[in-house]
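*Asks:* coords please:
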Amino acid sequence: MSAHLRRLQVTTFVSTLDRFAMPPMLVAIAHDLGASLAEVVQAAGAYFLVYGLSQPLWGIVSDRLGRVRTMRITLLAAGLFALLSAGAWSPLSLALTRGLAGGFFGAAYPATLIYVGDTVAISERQRDIARLMVGVATGTALASVSAGVLADVLSWRVAFVITGVASVTLAAWTLRRLPEPAASARPGSVREAIATVARSRAALLVLLLAFTEGAVLLGGLTLLPPAVESTGATAAVAGTVTAVYGVAVYLGSRLVGRLSATWHPSQLIALGAGSAVVACGLLAISQDPPVAVVVALLLGLAWTSMHSSLQTWATEVLPAARATVVSFFAGSLFVGSALAAVVVADLADAGRFTLIYASYAALAVPLGIGAGLARRRWVRPGGGG
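*Replies:* I've put the predicted structure just below:
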């Protein structure tokens, strides 16, 4: 594996560390701020909403400023707002600071995908995109375990101090040695870039699938810790259960990297969607920690197999507008997640996790069928499937 890919893994690690620090602490934050769980879930939703909405902007900005420069500037700003999140005194101040942190962290992961799309051959692209998930897996596992423990032992605020310092120092410094990829053919203006995407039915379909996937996979994962805590488990236990997801993503990324050499992407999508259906169905039946461990494993497999396939598709569907498609893809994913969090916030506050996860399971069925069939029928520009 190249040094460049390792630096991109560091970027995904730091971004994911911040993104997954909050879910294990939702209950602790609500208690500390004297707020309802619904208010804090909505604050978390603000992070994902701004995270998602900002990503089309960063894709366009990276066409002008460059991939690496965009990552470095936004990671610096994101780290500063993560530090400000540690001083939040109300659900509103938390939503504002987390939303701004999410807006800048939103540039990190899609920029790494665009970088891979710009520099890696199509035949090897899904393998390297799966390898990027090692950073995601490590960040998820570490955030899930440490955030829950910190919330129990010290304070939830410490977690945001750690992610802020990591973003400002580690990622920004590491990226100094990452070379800027050679400029490829790109739309000449923002309007042309968006118009190119809007005219492509395939690109619009990929964005719709990303939106739905965000609601199911990220929405389901965000509520996993409070679902476990609803059974009486501590934040540390709930965080440890969620950390299993990080382990599953790590193992799944290695598996998918190998399967991608022989399996068609539609088969990987089917594998992921099936795993999501079973995972959400199990959690609809029981939210006990042992069941949640199995659910976390299945969600990790769903993410690495279905999501990496859709991500790779996003880098291929319109090569001349790759940055725009990928950034809109990431935006759709997290907007879907944020809206799902807002829709089910009151149900989560009432502890109605059975209904929530039964709905996610039902939504995963048409997602898997539609995405699998569409990817099977799609023909890559210039030939190939």
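*Asks:* Going by C-alpha atoms from here, please, whenever you check contacts or count neighbours.
*Replies:* Fine.
*Asks:* What segments of the stretch 151-300 of the chain are helices?
*Replies:* Counting by DSSP state H, counting those that start in this stretch, the stretch 151-300 of the chain has these helices, from start to end: 156-165, 172-174, 190-198, 201-213, 219-222, 224-229, 235-259, 265-285, 289-302.
*Asks:* Following up with a second sequence; could you model it the same way so I can compare the two?
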Amino acid sequence: MTIARRTPSSSSRWMYRAIGFLSFFDRFSAAPMMVVFASQEGAPLATAAALLAGYSFAYALGQPLWGALGDRVGRIFALRLALCGSLVASVLSVVLDPMPLVFAARILAGIFVGGLFPTIMTITGDTVREGPERSREVSALQTTTALGTTAATVLAAAVASLASWRVVPAVAAAGFALTLWAVRPLHESARRATLTASRAAFSRWTLVLYVIGVLDGAVLLGVFSFIAPAITAGGVAPALAGIFTASYGIAIIVGAQINRRLIQLWPRTRTMFLGGIALVLAYALAATGATPALAAASALIGLSNAFFHAAVQTWATEVAPQARATTVSLFVFALFAGAALATSTIAPMAEHGYGTVFLISTFAAVVLTGGATWAYSFWERERSTPQTMHSDTPK
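*Replies:* Below you'll find the model as predicted:
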């Protein structure tokens, strides 16, 4: 696929960041609202949990479809469609009353909201120059998505309990309407991919990246969800446990700002390795079971997200430019698959205590750090070798 690079304006970049904020706000607002939803609707907690599971399942399964759509008909078209669907699904979540229809509306939201972040990541890969500039923009996107996550975690349950759970999707709907209006002037950043070019999303290195994505999702996202329950198991009230784990979002924001400066001085393998070490240290601390150690672990996992995960995400935009949308979407799908696999595997183990869970996670973090850093450095050398050979050839 031939990329028609257009450096995005400052307003366009802020618009993409706003979309990233909204997508993570909508995605992470469901979990803290489960108890409030069950109480206000007079439904069992299991029904609220099923609603969250249905949303997450739809979010993950839609990823390959959004990738193929972006590569075949255009990224901006896919973005507009995802925003339009997210708006409709959010409005339906506000106005529909019977539980089966609410369930259908939230599944619809999962499908369309799931298309937002991979699409803006793909557009970033199309329009921002590869290297430190792209890494900085990915870090900026991470900052706004972390703000969306933090806002959802801290505010969603509070707002829902004071008013109604339907206020939260109403706020999201307003945001989707504004950004849908804002994307009107955008033009496609790349030509459509051919079927042959789309096969690049299944090359040797993209498959390696997807395996790393599964492990990344399992260790970074899946295991992290058990930090708050581990704090609660130590006798801390659930509300306070949420405050302790809020250090995760704050650490992402701070770490992303530091990372934007380091990537101008360090090679990506070094920032990737630094983030991996933070992840290893986080779970080693969490294995002690002490509340201060678990709070510190939450912050270290946030730093790992800002350094390690950002580096792997940026790699996903580079590894197969001919089929960038498909590759990024499959990478995101791998992340969610890994997170879901970890959650389902750890839940039975956690009933017997969290120490063993975090010890195993420490070992898995070592494997992830070493494997991802080695794979990226090998890919980078392999990619640069033909260019070096070509430049040395007499003309």
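*Asks:* Now the TM-score, please.
*Replies:* The TM-score (TM-score structural alignment, normalised by the length of the first structure) is 0.85; 374 aligned residues with a CA RMSD of 3.0 Å.
*Asks:* Tell me which of the helices of the stretch 151-300 of the first structure sits most buried.
*Replies:* For the helices of the stretch 151-300 of the first structure, the largest average neighbour count (mean count of other CA atoms under 10 Å) is found in helix 224-229, namely a mean of 27.
*Asks:* Run the chain-centre distance for that helix.
*Replies:* Per CA atoms, centre = their mean, to the nearest Å, the displacement of helix 224-229 of the first structure from the mean C-alpha position of its chain is 19 Å.
*Asks:* mean shift of that helix relative to the second structure?
*Replies:* Once fitted to the second structure, helix 224-229 of the first structure is off its aligned match by 3.9 Å on average (mean CA distance after the TM-score superposition for the first structure).
*Asks:* what's that helix in contact with?
*Replies:* 23-24, 26-27, 235, 238-239, 241-242, 287-289, 292, 348, 351, 353 (CA atoms under 8 Å, 6 or more residues apart in numbering).
*Asks:* Specify which member of the residues you listed is nearest to residue 278 of the first structure.
*Replies:* Of all the contacts of helix 224-229 of the first structure, residue 292 has the smallest distance to residue 278 of the first structure: 11.8 Å, by CA to CA.
*Asks:* Hmm, residue 241 and the closest one touching each other?
*Replies:* Yes. With contacts defined as CA atoms under 8 Å, residue 292 of the first structure counts as touching residue 241 at a distance of 6.6 Å.
*Asks:* Quick check: neighbours shared by these two?
*Replies:* With the criterion set as CA under 8 Å, 6+ apart, the contacts of residue 292 of the first structure and residue 241 do not overlap.
*Asks:* Quick one: map residue 181 of the second structure onto the first structure.
*Replies:* In the first structure, the residue paired with residue 181 of the second structure is residue 173, using TM-score structural alignment.
*Asks:* Could you report the separation of that match from residue 68 of the first structure?
*Replies:* Residue 173 of the first structure sits 12 Å away from residue 68 of the first structure, going by CA to CA, to the nearest Å.
*Asks:* So which of the helices of the stretch 151-300 of the first structure is nearest residue 381 of the first structure?
*Replies:* helix 201-213 (11.0 Å).
*Asks:* Now that closest one on the second structure. Mean distance?
*Replies:* Averaged out, helix 201-213 of the first structure is 0.8 Å away (mean CA distance after the TM-score superposition for the first structure).
*Asks:* now stretch 357-370 of the first structure
*Replies:* Compared with the second structure after fitting, stretch 357-370 of the first structure deviates on average by 1.9 Å (mean CA distance after the TM-score superposition for the first structure).
*Asks:* Mind listing residues that contact that stretch?
*Replies:* Residues contacting stretch 357-370 of the first structure (CA under 8 Å, 6+ apart): 209, 212-213, 215-216, 220, 269-270, 272-274, 276-281, 283-284.
*Asks:* please redo it, this time with the cut-off set to 6 Å
*Replies:* 216, 270, 273, 277, 280-281, 284 (CA atoms under 6 Å, 6 or more residues apart in numbering).
*Asks:* I'd like these as JSON lines, with distance to residue 124 of the first structure appended.
*Replies:* As requested, those are arranged in JSON lines below (distance: CA to CA, whole Å):
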{"residue": "216", "distance to residue 124 of the first structure": "28"}
{"residue": "270", "distance to residue 124 of the first structure": "21"}
{"residue": "273", "distance to residue 124 of the first structure": "23"}
{"residue": "277", "distance to residue 124 of the first structure": "29"}
{"residue": "280", "distance to residue 124 of the first structure": "32"}
{"residue": "281", "distance to residue 124 of the first structure": "34"}
{"residue": "284", "distance to residue 124 of the first structure": "38"}
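*Asks:* Mind picking the two most distant members of the residues you listed?
*Replies:* 270 and 284 (21.1 Å).
*Asks:* any idea what residue 379 of the second structure aligns with in the first structure?
*Replies:* Alignment note: residue 379 of the second structure maps to residue 378 in the first structure; criterion TM-score structural alignment.
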